[in-house]
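[1] Sequence unavailable; structure follows:
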């Protein structure tokens, strides 16, 4: 089974609306066989909430040894530009796939 075939069972434990930041702050429980990858979890959450993937940022993923359920924190913005302006750069980088991360961190003009 490849990492693309992993199914996540996502349940929202807590949802808060932060009108000042124009976002929803979610606490999730995610059940999966392995620890979820942020980029795949981000896509799964975006499709479950029916919002563009650019509006979703996974803040943290906490798992316990031997458990198949992990706790996550996510921010879902009303507007992608607002999320890009507010979320720290390291969180934005963590939410990219490995290929996108390599492209973003490569110096301008360098080819691989």
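    Nice, thanks for sending it over. All values reported here derive from a predicted model rather than from experimental measurement. Residues are numbered from 1 along each chain as shown.

[2] can we go C-alpha only for contacts and neighbour counts from here?
    Noted.

[3] Tell me which other helices or strands the longest helix along the chain touches.
    Looking across the chain with DSSP state H, the single longest helix is helix 38-49. Here helix 38-49 touches strand 56-63, going by 3 or more C-alpha pairs under 8 Å, 6 or more residues apart in numbering; DSSP states H and E.

[4] what residues does the strand it packs on touch?
    35, 38, 41-42, 45-46, 69-77, 91-92, 95 (C-alpha atoms under 8 Å, 6 or more residues apart in numbering).

[5] Now with 7 Å, please.
    38, 42, 46, 69-77, 91, 95 (C-alpha atoms under 7 Å, 6 or more residues apart in numbering).

[6] Can you give the distance of the helix or strand that comes right after that strand from its chain's centre?
    Sequence-wise, the next helix or strand downstream of strand 56-63 (DSSP states H and E) is strand 69-77. Centroid separation for strand 69-77 versus its chain: 7 Å, with C-alpha atoms, centre = their mean, to the nearest Å.

[7] tell me the angle strand 69-77 makes with strand 56-63.
    Using axes from the mean of the first three to the mean of the last three C-alpha atoms, to 10 degrees, the direction of strand 69-77 lies 160 degrees away from that of strand 56-63.

[8] here's the one I want to compare it with:
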């Protein structure tokens, strides 16, 4: 998987960076893989990265998306919608209550 940051926009009021990225991979990568890739590319902790959107272009091996990188991971819980928070959490262990 090859991840390339296309653009970064600072949002100092909220304390985050809004990142657009492009990933070249044989199949659509998981959100976990993308979070790790963005964190590595920007030199931040994975807990600071929240993937907002990923879309694979039809007939290609290119996925585009956007992520928010917070200075304080706790701030994300204030600003990100609940469905984005759920999508970015690791899957629950088998047998665990929902």
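    Received it, and whenever you're ready, just let me know what you need. Note that the structure is a prediction, hence the values are computed from the model and not measured.

[9] related to what we said a few turns ago, in the longest helix of the first structure, what's buried?
    Going by neighbour count (16 or more other C-alpha atoms under 10 Å), the buried part of helix 38-49 of the first structure is 38, 39, 40, 41, 42, 43, 44, 45, 46.

[10] same question, stretch 48-65 of the first structure
    Result for stretch 48-65 of the first structure [16+ other C-alpha under 10 Å]: buried residues 51, 52, 53, 54, 55, 56, 57, 58, 59, 61, 63.

[11] Filter the contacts of strand 56-63 of the first structure down to the buried ones.
    38, 42, 46, 69-77, 95.

[12] Roughly how far does the aligned partner of residue 98 of the first structure in the second structure sit from residue 78 of the second structure?
    The equivalent of residue 98 of the first structure in the second structure is residue 91 (alignment by TM-score structural alignment). Applying C-alpha to C-alpha, to the nearest Å, the value for residue 91 of the second structure to residue 78 of the second structure is 21 Å.

[13] same thing with residue 62 of the second structure?
    31 Å.

[14] Greatest separation within the contacts of strand 56-63 of the first structure: which pair is it?
    69 and 77 (25.0 Å; C-alpha to C-alpha).

[15] related to what we said a few turns ago, now flag whichever of the buried residues of helix 38-49 of the first structure is closest to residue 15 of the first structure.
    residue 45 (13.4 Å).

[16] What lines up with the closest one in the second structure?
    Using TM-score structural alignment, residue 45 of the first structure lines up with residue 38 in the second structure.

[17] Measure how the helix or strand where residue 103 of the first structure lies sits relative to helix 38-49, angle-wise.
    Per DSSP H and E, residue 103 of the first structure falls inside helix 98-105. Taking the same axes, to 10 degrees, helix 98-105 of the first structure and helix 38-49 form an angle of 110 degrees between their directions.

[18] and helix 98-105 of the first structure, how far from the chain's centre?
    Distance, centroid of helix 98-105 of the first structure to centroid of chain: 16 Å (C-alpha atoms, centre = their mean).
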